[in-house]
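*Asks:* give me coordinates for this.
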Amino acid sequence: METATHADPNEHPPKTKRQIFILSGQSNMAGRGGVIKNPHHHPNKRWDGVVPPECHPDPSILRLSAALRWEPAHEPLHTDIDTKKVCGVGPGMCFANAVRRRVGGEFGLVPCAVGGTPMKEWARGEELYENMVKRAKFSVTGDHGGEIKALLWFQGESDTSSEHDAEAYKVNMETLIHNVRQDLNLPSLPIIQVAIASGFEYMEKVREAQKGIELPNVICVDAKGFQLKEDNLHLTLEAQVKLGHMLAEAYLTHFVA
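*Replies:* Coordinates of the predicted model:
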């Protein structure tokens, strides 16, 4: 019986530049699809392990681990990044598969999302922001010659319970976009942000802010109406697959010649 040998993704450069995508924000980007209650065990939640066909691994899709090693990407993508919660399926793998089918090549996903994090924790100088920039910078080092193609951003639910946070959202998001482009030296880095599908009292104010950002190369896709889990906060497995396709369509439509 032959055993398949896979080249170390950290060693050998592929023929074309690795296409890098940063996945960032909070829990709905990290993925709670398929996370279910686990009543008789501690912790009280677990991932059910179901991986839809759209999210299956592929040899051309890698992820940057928390330890800054490239490895084959598979669900849950954020398992060693969003470590305080149980991670399930998010939009990242579905997105990468959908883009791969259209453009080919090798992909590098850089998960950075952490559940329950308000915008103020993503300000320049804060740990989450600095870690995202560090991981993004690392992703293009080495022999493989990767190129950051876009930042996918899904965050804002944590800013909907305070009027102050909701009102500050637009300026704060625009500042984040400016900062990350400056710090990565990518002044026209494509940003695809998701208008939130859930939240608290000031949800519509945050959604308004997200849809009102008019900066070059910033696209907003809307998750409103997507199916939510019983907690009325997190997207279901099916909704995450739908979002992955929507993000891929937005990227291919706006940013692929």
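
*Asks:* C-alpha only now, for contacts and for neighbours.
*Replies:* Fine.

*Asks:* ok, which stretches of the chain are strands?
*Replies:* 19-25, 35-37, 45-47, 61-64, 70-72, 107-111, 147-154, 191-195, 218-222 (DSSP state E).

*Asks:* identify whichever of those lies nearest to residue 119.
*Replies:* Residue 119 sits nearest to strand 19-25 of all the strands of the chain, at 8.7 Å, using Cα to Cα.

*Asks:* which other helices and strands does the closest one contact?
*Replies:* Packing contacts for strand 19-25, counted by 3 or more Cα pairs under 8 Å, 6 or more residues apart in numbering; DSSP states H and E, involve strand 107-111, helix 127-139, strand 147-154.

*Asks:* mind listing what's buried in that strand?
*Replies:* Within strand 19-25, the residues scored as buried using 16 or more other Cα atoms under 10 Å are 19, 20, 21, 22, 23, 24, 25.

*Asks:* now do that strand against helix 127-139, angle only.
*Replies:* Interaxial angle of strand 19-25 relative to helix 127-139 (axes from the mean of the first three to the mean of the last three Cα atoms, to 10 degrees): 170 degrees.

*Asks:* how far off strand 191-195 does strand 19-25 point, in degrees?
*Replies:* Using the same axes, to 10 degrees: strand 19-25 against strand 191-195 is 30 degrees.

*Asks:* who touches strand 19-25?
*Replies:* With Cα atoms under 8 Å, 6 or more residues apart in numbering as the test, strand 19-25 has contacts from 29-30, 92, 105-115, 117, 132, 136, 139-140, 146-156.

*Asks:* before we go on, could you also do this sequence so I can check it against the first one:
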Amino acid sequence: MIYKALVFLLLLTALAPQVQAQNLQPVVRKLQAPPARKEKFQLYLLVGQSNMAGRGQVEAQDTATNPRVLRLNKAGQWELAQDPLHFDKPTAGVGPGLTFGRDMAALDPSVVVGLIPCAVGGSGIDVWQPGAYFPDTQVKPYDEALDRARLAMQQGRLAGIIWHQGETDCTPEKSAAYQQKLRDMIARFRQDLQAPTVPFVAGQLPAFQFTTPGPKGKPQPSPDLTRINRALVQLKHDVGHYEYISTEGTHDRGDQLHFDAAAARLLGHRYAQAMRKLQQSGRSRSH
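*Replies:* Modelled structure (predicted):
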């Protein structure tokens, strides 16, 4: 019996690093004061559902901190940003937000970036309006995002919004109305936050979701997913200071629904590139 117990303990010790790597979470969250000058604190609102919140597996690179990338935590305090950024569900993991924040900080060394995580897994676009309640997580997504953004804006300047959502709206009835609802939501955020020209970047849905049999049995995106992705493209024609990013080349984590960590980081880079493009074009128009 003693021999078996020793073997079990040795096996447990050998496997411990692997188990820890699979469930790596930040142990310590360090509070950090933002810069005193509001113009030096650029704020970004992260909204949408689970693929913005992130469901990728957290690795060591996702817990490394940067003193110029902060996160507004659930309690409304600023801290050094680490994944998971979001707290909508216990399954929150790696999303695009942290990579996006790091890239935006690298693009302008003179500023500190403040990330405002507000995505809610499973939330359809209908709950992203004033007063709407989402029973799954017992929150009002739009109202709470406004509250958190306004709190952050007491110390910084809203520099952009990134949005990834649409999976819940992949039905014939909902996808047909998606374009108008998203257009209205963008206008509402800008009006309620008194930021009429704040850049807004939306992410398309990935091809691995909601597939249907195509020619020779090869899977292809469903008509509803295709309709939502087309809507995101078409919004460029009638919404100012707006851009979208592609999800081409991304992979799921094995559930055909959520991006894996590598894909989430890739999207973070794409969000930053699109955001920078909008910010630069906005500055050129203002001169």
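
*Asks:* any idea what the TM-score comes out to?
*Replies:* Overlay of the two chains. TM-score (TM-score structural alignment, normalised by the length of the first structure): 0.84; 229 aligned residues with a Cα RMSD of 1.9 Å.

*Asks:* can I get the helices and strands packed on strand 19-25 of the first structure in JSON lines with mean neighbour count and distance to residue 7 of the first structure?
*Replies:* Shown next, in JSON lines, are those (neighbours: other Cα atoms under 10 Å; distance: least, Cα to Cα, whole Å):
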{"stretch": "strand 107-111", "mean neighbour count": "27", "distance to residue 7 of the first structure": "15"}
{"stretch": "helix 127-139", "mean neighbour count": "19", "distance to residue 7 of the first structure": "18"}
{"stretch": "strand 147-154", "mean neighbour count": "21", "distance to residue 7 of the first structure": "20"}
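
*Asks:* just send those back as CSV, with distance to residue 169 of the first structure too.
*Replies:* Converted to CSV, these look like this (distance: least, Cα to Cα, whole Å):
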stretch, distance to residue 169 of the first structure
strand 107-111, 22
helix 127-139, 16
strand 147-154, 13
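
*Asks:* and these: which comes nearest residue 46 of the first structure?
*Replies:* Closest approach to residue 46 of the first structure among those (Cα to Cα): strand 107-111, 20.0 Å.

*Asks:* in the second structure, what stretch matches that closest one?
*Replies:* Using TM-score structural alignment, strand 107-111 of the first structure lines up with residues 113-117 of the second structure.

*Asks:* I'd like the strands of the first structure laid out as CSV, including distance to residue 238 of the first structure.
*Replies:* Converted to CSV, the strands of the first structure look like this (distance: least, Cα to Cα, whole Å):
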stretch, distance to residue 238 of the first structure
strand 19-25, 19
strand 35-37, 12
strand 45-47, 15
strand 61-64, 21
strand 70-72, 23
strand 107-111, 20
strand 147-154, 17
strand 191-195, 16
strand 218-222, 16
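
*Asks:* list the contacts of the residue lying closest to residue 85 of the first structure once chain neighbours are set aside.
*Replies:* Among residues not flanking residue 85 of the first structure along the chain, residue 115 sits closest, at 7.4 Å (Cα to Cα, 6 or more residues apart in numbering). Residues near residue 115 of the first structure by Cα under 8 Å, 6+ apart: 25, 26, 27, 28, 30, 82, 85.

*Asks:* looking at the second structure, which of the residues you listed hold up?
*Replies:* Among those, the ones whose aligned partners also touch in the second structure (both residues aligned by TM-score structural alignment, their matches' Cα atoms under 8 Å) are 25, 26, 27, 28, 30, 82.

*Asks:* which of those residues has the largest number of neighbours?
*Replies:* Neighbour counts for these, by other Cα atoms under 10 Å, peak at residue 28, which reaches 32 neighbours.

*Asks:* who's in contact with it?
*Replies:* Counting by Cα under 8 Å, 6+ apart, residue 28 of the first structure touches 90, 115, 154, 155, 234, 235.

*Asks:* when you align them, which residue in the second structure goes with it?
*Replies:* For residue 28 of the first structure, the aligned position in the second structure is residue 51, judged by TM-score structural alignment.

*Asks:* any idea how far that match lies from residue 242 of the second structure?
*Replies:* Counting by Cα to Cα, to the nearest Å, the separation of residue 51 of the second structure from residue 242 of the second structure is 20 Å.
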